[in-house]
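>>> What follows is a predicted protein model with its sequence.
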Amino acid sequence: MHKDPFYKSLGYAISGIIQCIQKERNIKIHLVFMFLVIICGFLFRLSITEWLVCILLFGLVISLELVNTAIEAVVDLCTQEYHPLAKIAKDTAAGAVLISAIASVVIGLIIFVPKILSLVSL
């Protein structure tokens, strides 16, 4: 079987990301929060370790949102009718995104709240 060159595979992946951003509300919300965290990270001068944790969490949440979108598209392709297994697939994928987002918020609070409190107590 012939495989496309790497640059074409990269183009397909970028196209998938762009399509997801254009069509899915939730990834736009995640990206807005990611941008806000990046701004706060510069303002509060995060350490290298804190940046690494944030970048890892950005990748986790955005990746799971992309996988969730892919699962929803495949399920919709397979059936337009209600099916309990389709619901499980969609709900479970959405749950994975939710868990990663909640974990990211908790970790973000652990990183940023002490910095905010030290700024306020000046």
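Sure, I can see it.
>>> switch to C-alpha atoms for all contacts and neighbour counts from now on
Fine.
>>> For the protein, just list every one of the helices.
Assigned by DSSP state H, the chain shows helices spanning 6-23, 25-43, 48-78, 84-120.
>>> Check which helices and strands the third one sits against.
Using 3 or more CA pairs under 8 Å, 6 or more residues apart in numbering; DSSP states H and E as the contact test, the elements touching helix 48-78 are helix 6-23, helix 25-43, helix 84-120.
>>> A further structure is provided below for comparison with the first:
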Amino acid sequence: MNVPKMLRSFKYAFQGIGVLLHENNARFHLFATVVVILLGLLLHISHTEWAFVIMLIGLVWAAEAFNTAIEKICDFISSEYHPLIGKIKDLAAAGVLIISIVAVIVGIIIFLPKILASL
């Protein structure tokens, strides 16, 4: 095992997170992440519910990172509009949208009954 090489790869991964946090959509995901975590703490969700919430937060963030990487590759390949590059970007964005919709649905299933019960 090459420990220095492994540590460098972590350094680059953390740099990638820094790049991601400068994207507008990632800032929205950060806001949503904080809101969901605060809601989970406030509503005392179960360990199983936390597992689902954390898993979906991670999936949304991973999808956003992949989407951002694909967009940056497309922009590097062609600075001008190309229909195929447009479709590639749309498909990458669709991946983020799909997992975000699933996350919202799971959030509604977990949080809505607890919110309604507390009213």
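Nice, thanks for sending it over. Everything quoted here is computed from the prediction, not taken from an experiment.
>>> Give me the TM-score for this pair.
Once the chains are laid over each other, their TM-score by TM-score structural alignment, normalised by the length of the second structure reads 0.95; 117 aligned residues with a CA RMSD of 1.2 Å.
>>> hmm, back to that, can the helices and strands packed on helix 48-78 of the first structure go into CSV with extra columns for mean neighbour count and distance to L66 of the first structure?
Below are these laid out as CSV (neighbours: other CA atoms under 10 Å; distance: least, CA to CA, whole Å):
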stretch, mean neighbour count, distance to L66 of the first structure
helix 6-23, 12, 7
helix 25-43, 14, 8
helix 84-120, 14, 9
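>>> Among those, which comes closest to L64 of the first structure?
Smallest distance to L64 of the first structure across these (CA to CA): 5.5 Å, for helix 84-120.
>>> that older thread, adding distance to L52 of the first structure as columns, could you present the helices and strands packed on helix 48-78 of the first structure in CSV?
Compiled in CSV, those are given as follows (distance: least, CA to CA, whole Å):
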stretch, distance to L52 of the first structure
helix 6-23, 22
helix 25-43, 11
helix 84-120, 12
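>>> Now for the spatially most central residue of the first structure: which residues touch it?
Among the residues of the first structure, the one closest to the centroid is I62, at 1.9 Å (CA atoms, centre = their mean). By CA atoms under 8 Å, 6 or more residues apart in numbering, the residues touching I62 of the first structure are I27, H30, L31.
>>> Run those residues past the second structure and keep the common ones.
Retained contacts for the contacts of I62 of the first structure in the second structure, judged by both residues aligned by TM-score structural alignment, their matches' CA atoms under 8 Å, are I27, H30.
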